[in-house]
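Chemist: The sequence isn't on hand, but the structure is:
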């Protein structure tokens, strides 16, 4: 099942751009790099879901494969990067990364880095390929 339906791609792109624009405005008002970790623009639940799904769709295009599962609860999950697939008895791949929506969108949009969010304890990652820093930020502009 695709992370975003083809007819929702434009809505997802629009929602992601809106989130990024609001986040950049908030980023201009922060006093320190640590304050960037609190940036959390509010969108409607539907728009937030569309922004997450579209950004995960973009991630899949950049790094296709079955080896790492990226979960952004409660909105979506995708499998990316080459590597061992999940075994038939356990559908979870050996590498799993779990993030909150705002954490994911901050990194996807270049507001914060993987390292900043990891150091702050905002990333739950298990496995050998638990660093997506080489794939972020995503090209959204």
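Modeler: Thanks, I have it. Since the model is a prediction, treat every value here as computed from it, not as a measurement.
Chemist: Only C-alpha atoms from now on, for both contacts and neighbour counts.
Modeler: Noted.
Chemist: Would you check that residue 106 makes contact with residue 112?
Modeler: Yes: with contacts defined as C-alpha atoms under 8 Å, residue 106 counts as touching residue 112 at a distance of 5.6 Å.
Chemist: quick one: which of these two has more around it?
Modeler: Residue environment comparison for residue 106 versus residue 112 gives the larger neighbour count to residue 106, 25 against 22, counting by other C-alpha atoms under 10 Å.
Chemist: which element is that one on?
Modeler: When secondary structure is defined using DSSP states H and E, the element that contains residue 106 is helix 101-108.
Chemist: here comes the other one, which I'd like you to weigh against the first:
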């Protein structure tokens, strides 16, 4: 069983977000932010009915409902790290991500609108 994701240190998150927004991410920034925000999603939307994938960094099963145990889950969300970070910080809405083909969602309970954003962008009040 894979190790459970854990939120990152807030200072590390703020530093990584600043570098990503400046277009100068360091190695590991996208991984740190992706895993951090997926960990927050696990806390906000506990369950195992929807798999959220952000390749190549991580995937989590979230949202209450029918538990998935083997094979491809019946409900899948997939996106890239930059889009996931934008969704998690509120820089992009769920509907904008889907309409712009920056995220895909198939199956029941894949609307992540009730759970997003997960964290305020650095410098936001």
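Modeler: Now that the structure is in, tell me what you want to look at. These numbers were taken from a predicted model, which means no experiment stands behind them.
Chemist: got the contact list for the longest helix along the first structure?
Modeler: The residue-count maximum for a helix in the first structure (DSSP state H) belongs to helix 9-28. Residues external to helix 9-28 of the first structure that are found in contact with it (C-alpha atoms under 8 Å, 6 or more residues apart in numbering): 36, 39-43, 47-48, 50-55, 105-106, 109, 111, 140-141.
Chemist: do the same with stretch 54-69 of the first structure
Modeler: With C-alpha under 8 Å, 6+ apart as the test, stretch 54-69 of the first structure has contacts from 3-4, 9, 12-13, 16, 76-86, 92-97, 105, 108, 129, 135, 138.
Chemist: Which part of the second structure matches it?
Modeler: The aligned range for stretch 54-69 of the first structure in the second structure is 36-51, by TM-score structural alignment.
Chemist: Straight-line length of that stretch, end to end?
Modeler: Start to finish, the residues bounding stretch 36-51 of the second structure are 16 Å apart (C-alpha to C-alpha, to the nearest Å).
Chemist: rewinding a little: helices - which of the contacts of helix 9-28 of the first structure land there?
Modeler: 47, 48, 50, 51, 52, 53, 54, 55, 105, 106.
Chemist: picking that back up, skip ahead from the helix holding residue 106 of the first structure and say which helix or strand is next.
Modeler: Next in sequence after helix 101-108 of the first structure, counting helices and strands by DSSP H and E, comes helix 114-119.
Chemist: Distance from the chain centre to that following helix, please.
Modeler: From the chain centre to the centre of helix 114-119 of the first structure is a distance of 13 Å (C-alpha atoms, centre = their mean, to the nearest Å).
Chemist: And for stretch 52-69 of the second structure?
Modeler: Taking C-alpha atoms, centre = their mean, one finds stretch 52-69 of the second structure lying 10 Å from the centre of the chain it belongs to.
Chemist: In it, which residues are buried?
Modeler: For stretch 52-69 of the second structure, the neighbour count (16 or more other C-alpha atoms under 10 Å) marks 52, 53, 54, 59, 60, 61, 62, 63, 68 as buried.
Chemist: Give me the contacts around the helix holding residue 106 of the first structure.
Modeler: 20, 23, 37, 39-40, 48, 51-52, 55, 72-73, 112-114, 117, 122, 136-138.
Chemist: Give the aligned range of that helix in the second structure.
Modeler: Residues 81-88 of the second structure are where helix 101-108 of the first structure aligns, taking TM-score structural alignment as the criterion.
Chemist: what's the mean distance for that stretch versus the first structure?
Modeler: Once the two structures are superposed, the average separation between stretch 81-88 of the second structure and the matching residues of the first structure is 0.5 Å (mean C-alpha distance after the TM-score superposition for the first structure).
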